[in-house]
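Following is a predicted model, sequence given first.
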Amino acid sequence: GEGVLGYQSYEELLSTGTGEALAKVNPEDVQTLMYTAGTTGSPKGCLLPYRKTLHNVLNAQLTFGLNEADVALCTLPLFHSGGLFIQAVPTLCTGGTLLLLRRVRGDPHRLLEALEKGKATWFLGVAFHAKLLAGLEKAEDTYRLEAMRFWAFGGEAIPYDVVEKLQVKWPHIALSFCYGTTETSLSIALPPSKRRVSSYLLAKSTRRAPAGKPMPHCEVKISEEGEILVKGPIVFLGYHENPEATAKAFDEDGWYHTGDLAIMDEEGYIYVVDRLYNVIKSGGEKILATEVEEVLLSHPAIADAAVVGVPDEKWGERPIAFVVLKPGFEEEPEQLKAFCASRLAKFKVPDKIIFVEELPRAGPDKVARGGLRKLVLGD
């Protein structure tokens, strides 16, 4: 009514407009210039068209079953694809509520309090968040999260045993997984489900949860080399002022090469196993960096770990591990090598283990492996 402070009628508001027509846009016009995380080098600017955003929003709404009653808690940065195009924009386009929380900074209580007080119905996180929540003892007794419909996790692959801890702690909350890149956004996903992660056919052998199945509005296939290829309206136009990188990213048939390795089970679920550049080729054998990292992370003294390949005159490449120890723990490199040797083939055991206070990161969920290689090579 007119008694409300700051009241202005709708008619008065319309009369203040200029009457200028909005600019016409084409689905192929660039809407956003978004930069990649730059895990292997300098970040590249991705030219994202309007049609990509539209189809990505449709995919997110379809996958997560979003509606106007949903309350999404967003902790991921809005200058990356996950926070902006998988959570924020789809939530707002559906008429839901978006809660923004600054960096969690390793504090699970802060995250859980925000979910509880905000009555969030869903949350999108990465492996870091899953491990943080799963590792908090008896958190479910303090934070019941009764409003939560589902967790969604993307970015780096989530160890299946970590996910199952979440399922035990909060059995009423469904789980969703998704895969995408800045260039493709949401292209593979698993809708919210309460199915135990260990029941998926390759979860135990790959030690990870499935990313899901190909989404609508795109084509996804796995090449003979095991690389994920994507085509369709959710794919970007190219890299800003970088025609060489653009030409290298697409093949002659228009497929975008993601650089991610994956396998598919008999049910059609896709498991992302590593990055192409994380495959260490040593003496004719292939070593997945993530496989070695998962063994290291199973050690009770290790808080974080990353493995990179460095040139070797005899073998071509050899693995080097960077390890962050938990507070109060002391370990010798040879002890950790012996631990790895008891769980890995001999050629997969790191030649060297380097202790660091923290791992350099490019974004919330990716280790800056290029920076680690420079530490070893000294350039």
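That came through, no problem. Residues are numbered from 1 along each chain as shown.

Every contact and neighbour count from this point should use C-alpha atoms.
Noted.

Could I get the contacting residues of I222?
I222 makes contact with I228, L229, A262, I263 under the criterion CA atoms under 8 Å, 6 or more residues apart in numbering.

again with G212
Neighbouring residues of G212 by CA under 8 Å, 6+ apart: F177, C178, Y179, I188, A189, L190, P191, Y269, I270, Y271.

where's the closest residue to the last one other than its chain neighbours relative to P216, distance?
Right, Y271. Nearest non-adjacent residue to Y271, counting by CA to CA, 6 or more residues apart in numbering: P210, 4.6 Å away. Look at P210 and P216: by CA to CA, to the nearest Å, they are 18 Å apart.

ok, structure two:
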Amino acid sequence: MSDHSQSTVIPNEPIFKLLLEAARENRHVAVSDSIRGVNASYAQLLVDICTMHEEIRKRIPQSMFDARGLMPLETTCIFILGPASYVFILASFTALSLGGAICPLGTGANPLYLNHALEIKKYADGKGTDLYVVPTTFNIASSESPLNFNVEINQDLVLEQTRPGLFISTSGTTGPPKLVIHGRGVFVPSAGYQSGDVFLCHRSPVWFGGLRPLISVVLARAKLRIVARDASVIWESLRSDQITFLSTVPAVWTQLMEYYQSHISKLAREQAETYRQGVQKLRRAIVSSSSLLPSVQTFWVDKMQRPLMVVYGATELGGAALVRASAPFPDEARRIGKPSPGVLVKLSEGDHGQLLIKSPLAFLRYHGNPEATKNAFDKDGYYKSDDFAHREGDEYILDGRMIDYIRYYGYKVMTHEVEAPMTVLPYISEACVLAVPVANNAFTTERVGALVRLQSSHLIPRNSPCWDCRSTLERLRTDLSRDLAFHMLPTVVHLLHDGEQIPRTVSEKVNRREVVEKYFKPGSFNLLQDVKVWDLKCQNS
């Protein structure tokens, strides 16, 4: 790639100061994109950012920039359509260098993000601003070419860290998704990353936990290794790429466990050991987003000798709010540990209640929803999470989310208290417990529902004369009654078969509202072959 005859001017802020220092002082690989075959140093990354920066400036009318050469606040949002990749990273840094804010759209035309794009398009139309589409496909600089970057930080071009830097959606687990706006300071790396770390990236950038590392890991001078989101690919990378940092969601930790059990454990002992040794090299093995099932946690602790660190956060909080060390505890599945440095935590009722958090990286506001922004904080500026917890010493333990309570005949049943013993039953492969609405009942509006997948060895074809969903429900109730009170036992069950999946959000949490809509349509239980109901009359018949 040819040298720039004219220097590229970038803002005076921590993001670009850190990047420029890294490019001048480090020669090792910053981003290794295995999917696209790119291994880029910091210098190459900076050269490509400059190229894209100048290319976009040529394609967008100068009227889109203010007197300082930046995108004005009213038109700050830049959509980026694409998967996690080296080019996505370039586009993100370029958007920030222009004074813009990143809005990831990912791939697959997710209706959620397209709806947000349409909202902002309407906003732009109202301001009399055009929406431009700029393709980001271009020739990446060859790592073998001389990489002379001509970059100048304009000392007078100071950007406030509270200036919008990111538009990103919540997962929609506890209600309709909202578009969150973060300041640019959210990308400055935390103390969790170290120079020399190799961070394994496999998550979609359309949600916060997948996007932030694409920028902050690079700024921390750690190496970013991008691979496909596939259990076999992730295991191979753990075995051969010297990975030291893996942060992912329970669904992926579960898939990695299942792949080990079905494939790796059947290899020759010496070969299987190389995969286990790869796991042992992890300096940080983190589970985020939600709690692991006890059976999965047991695998990583007992089989792999690698307890997982738990990170608690939310899209609105901009990073890890609470962290639990990688050590086993009696109630470790729900223990979320201590507040991160700089984070304040309190409970609404003193030592228990709603979890309230004040973080220096908390979001600025919800897009187009000032009322929701106001209601998200208490009078002292603490973000009101949807979780309830209690405190033991200086650590916090989750009691559940507002949506996790099932109100059944005057009782309050926590979904995780039913899921935990259910998932360790030998014939259950996958399970989800949720509140199923009840119609025309004067005594209760919800019942304890279970969506389950049987182990293949227990699965009976649906067209078999021996197939009976009721027998599974009765067996579940009998087996669970050893650990659970009578009112906690499931009273409605749906059996999942091949091709049927548990609906999940983009952050891979169970979408319980969609589960109900798809598998437990109110008022039609008796008409569905795969749904069976237990009532008091069943016991008396």
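Nice, I can see it. Keep in mind that this is a model prediction, so the values were computed, not measured.

what ranges do the helices span in the stretch 251-400 of the second structure?
Using DSSP state H, counting those that start in this stretch, the helices found in the stretch 251-400 of the second structure span residues 269-280, 294-298, 370-375.

Give me the mean deviation of the shortest one from the first structure.
Spelled out, it's helix 294-298 of the second structure. For helix 294-298 of the second structure, the mean deviation from the first structure after alignment is 3.8 Å (mean CA distance after the TM-score superposition for the first structure).

Counting by contacts, list what that helix packs against.
When contacts are defined as 3 or more CA pairs under 8 Å, 6 or more residues apart in numbering; DSSP states H and E, helix 294-298 of the second structure sits against helix 250-262.

relative orientation of the helix it packs on and helix 269-280 in degrees?
Helix 250-262 of the second structure runs at 160 degrees relative to helix 269-280, counting by axes from the mean of the first three to the mean of the last three CA atoms, to 10 degrees.

quick one: L356 of the second structure and G381 touch, right?
No. Look at L356 of the second structure against G381 with CA atoms under 8 Å: they stay out of range, at 9.3 Å.

between the two, what contacts are shared?
Joint contacts of L356 of the second structure and G381 (CA under 8 Å, 6+ apart) do not exist.

Show me which of those two is the more surrounded one.
Between L356 of the second structure and G381, L356 has the larger neighbour count (other CA atoms under 10 Å), namely 21 against 13.

returning to what we had before: same drill for P210 and P216 of the first structure, tell me which one is more crowded.
Neighbour count, other CA under 10 Å: between P210 of the first structure and P216, P210 has more, with 33 against 19.

Give me the distance between the equivalent of M304 of the second structure over in the first structure and L124 of the first structure.
In the first structure, the residue equivalent to M304 of the second structure is W170, according to TM-score structural alignment. Distance of W170 of the first structure to L124 of the first structure, computed by CA to CA: 16 Å.

Between those two, tell me which one has more neighbours.
L124 (23 against 18).

Looking at the first structure, which helix is longest?
The helix that spans the most residues within the first structure, counting by DSSP state H, is helix 50-64.

Point out the other helices and strands that that helix packs with.
Judged by 3+ CA pairs under 8 Å, 6+ apart, helix 50-64 of the first structure is in contact with helix 89-93, strand 188-193.

how does it look with 10 Å?
strand 30-35, helix 89-93, strand 150-153, strand 174-179, strand 188-193 (3 or more CA pairs under 10 Å, 6 or more residues apart in numbering; DSSP states H and E).

And the contacts of the very next helix or strand once past it?
Proceeding C-terminally, helix 50-64 of the first structure gives way to strand 71-74 as the next helix or strand, assigned by DSSP states H and E. Strand 71-74 of the first structure is contacted from outside by 66, 82-84, 87-88, 91-92, 95-103, 111, 114-115, 118-125, 147-149, using CA atoms under 10 Å, 6 or more residues apart in numbering.

returning to that earlier point: out of the helices of the stretch 251-400 of the second structure, which gets nearest to P421 of the second structure?
Among those, helix 294-298 comes nearest to P421 of the second structure, with 8.5 Å by CA to CA.

Just give me the match in the second structure for the residue nearest to Y271 of the first structure.
P210 of the first structure maps onto R335 in the second structure, by TM-score structural alignment.

Test my guess that its match contacts Y396.
Yes. Using CA atoms under 10 Å, R335 of the second structure makes contact with Y396 at a distance of 6.2 Å.

and for those two, which residues touch both?
Any residue near both R335 of the second structure and Y396 by CA under 10 Å, 6+ apart counts here, and that gives L322, V323, R324, A389, H390.

what residue of the first structure matches up with the first one?
The criterion is TM-score structural alignment: under it, L322 of the second structure has I188 as its aligned partner in the first structure.

Look at the nearest residue to that match once chain neighbours are set aside and say how many residues are nearby.
With CA to CA, 6+ apart as the measure, P214 is the residue that lies nearest to I188 of the first structure, at 4.4 Å, once sequence neighbours are left out. Using other CA under 10 Å, P214 of the first structure has 21 other residues around it.

what's the closest non-adjacent residue to L76 of the first structure?
L76 of the first structure's closest residue in space is G83 (CA to CA, 6+ apart), at 4.8 Å.

now the counterpart of that neighbour in the second structure: how far from R59 of the second structure?
Aligned counterpart of G83 of the first structure in the second structure: G210 (TM-score structural alignment). G210 of the second structure sits 29 Å away from R59 of the second structure, going by CA to CA.

Which residue of those two possesses the greater neighbour count?
Between G210 of the second structure and R59, counted using other CA under 10 Å, the more crowded position is G210 (17 against 12).

Let me know the secondary structure of the more buried one.
Using DSSP: H, G, I helix; E, B strand; the rest coil, the structure places G210 of the second structure in helix.

residues touching it, list them.
By CA under 10 Å, 6+ apart, G210 of the second structure lies in contact with A84, C201, H202, R203, S204, S247, T248, S507.

Compare those with the first structure and list the overlap.
With both residues aligned by TM-score structural alignment, their matches' CA atoms under 10 Å, the contacts of these that the first structure also has are C201, H202, R203, S204, S247, T248.
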